[in-house]
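[1] Predicted model and sequence below, questions to follow.
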Amino acid sequence: MSDVVDGLEGDLRSNGISVEALSVDERVDLTYLTAFPGARVNHQEMGRACNTFIDRAETGDWSPRRVEATVLRSDDDVLGSWHIEPEWITGYTEYRLSDEDFSERVLDTLTHEHEHEGETEAQS
């Protein structure tokens, strides 16, 4: 059996995303272990994951669908989650959404597991 990881998982890994689980059906469910296990989800790491989906859509290797991402600090410690809507990817690849518009939409979906404890962006 080959240890080579290809397809979507391979592309994510080659962009520095430590894939823990990946399911592709009606939507994509991605769980990854962050390389930045702080108090907040790392935005640059999110961007690398997003770029993987955008690149695959631009090359025709993937039909945009909702992406649900869960970010782990460690095996059983969820740091946060975020998602991408398929129309955002299509809008971006068709030049109807700018980098900033796309990023803002994705960042607006970001939730941190421990936000209910009163933590704010300024505190992290």
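    Everything's here; your move. Residues are numbered from 1 along each chain as shown.
[2] C-alpha from now on. contacts and neighbour counts both.
    Will do.
[3] where along this structure do the helices fall?
    In the chain, the helices defined using DSSP state H lie at 7-14, 43-58, 86-93, 99-109.
[4] let's bring in a second one:
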Amino acid sequence: MSFETNDTVLEQVGYRLMGQGVYFESVEHAGDRLEIEYETVAPGEGVPHRQIGRVITVFREAIEEGWEPTTIEARVLDSDAGTLRGTWRMDESWLYELERGDLSEVEFSGRVLETLEE
């Protein structure tokens, strides 16, 4: 796992996700967003939707603990073959809308899934 940041919060997020079958390969701050690349051990093809939810939940828990919200762009790799299974994005503004009550959990999830490319 390589980090282009010394942010201990990101390290903790990575450790929390290991138990969910998500293994960070890289995490980079790229301007106003966080680019993550992770391997999934989930069987099948494409990006497991439930796993996207788990990743977002762990980041949201970090935000509740004081970490600043940010846009996340994710690349998901197959752990066996190392091939790209897909990409997805979570926009920082959606988190603020969710917090204010301008967006429901279902709408939030729908927006994330609309960004999914497999």
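    Everything's here; your move. All values derive from a computational prediction rather than experimental measurement.
[5] TM-score of the superposed pair?
    Comparison of the two superposed chains (TM-score structural alignment, normalised by the length of structure 2) gives a TM-score of 0.79, and 107 aligned residues with a Cα RMSD of 1.9 Å.
[6] how about CSV for the helices of structure 1, with mean neighbour count and distance to L33 of structure 1 added?
    Putting these into CSV (neighbours: other Cα atoms under 10 Å; distance: least, Cα to Cα, whole Å) gives the following:
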stretch, mean neighbour count, distance to L33 of structure 1
helix 7-14, 16, 11
helix 43-58, 17, 10
helix 86-93, 17, 23
helix 99-109, 13, 18
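[7] Now render those helices as TSV, adding distance to T31 of structure 1.
    Compiled in TSV, the helices of structure 1 are given as follows (distance: least, Cα to Cα, whole Å):
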stretch	distance to T31 of structure 1
helix 7-14	11
helix 43-58	11
helix 86-93	18
helix 99-109	16
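[8] separation between P86 of structure 1 and D29 of structure 1?
    P86 of structure 1 sits 13 Å away from D29 of structure 1, taking Cα to Cα, to the nearest Å as the criterion.
[9] for P64 of structure 1, same thing?
    Counting by Cα to Cα - P64 of structure 1 and D29 of structure 1 are separated by 13 Å.
[10] Between these two, which is the more surrounded one?
    P64 (21 against 16; other Cα atoms under 10 Å).
[11] Pull the contacting residues for the alignment partner in structure 2 of the more buried one.
    Under the alignment (TM-score structural alignment), P64 of structure 1 pairs with P69 of structure 2. Counting by Cα atoms under 8 Å, 6 or more residues apart in numbering, P69 of structure 2 touches 63, 92, 95.
[12] Touching, L97 of structure 1 and G91? I think so.
    Yes: assessed by Cα atoms under 8 Å, L97 of structure 1 is found in contact with G91 at 5.3 Å.
[13] If you drop the residues flanking it in sequence, what lies closest to the residue positioned nearest the centre of structure 2?
    Centroid-nearest residue in structure 2, with Cα atoms, centre = their mean: V55, separated by 4.6 Å. By the measure of Cα to Cα, 6 or more residues apart in numbering, the closest residue to V55 of structure 2 outside its immediate chain neighbours is L17, 6.9 Å from it.
[14] where does that neighbour sit relative to W67 of structure 2, distance-wise?
    17 Å.
[15] Please say which of those two ends up with more neighbours.
    Neighbour count, other Cα under 10 Å: between L17 of structure 2 and W67, L17 has more, with 19 against 14.
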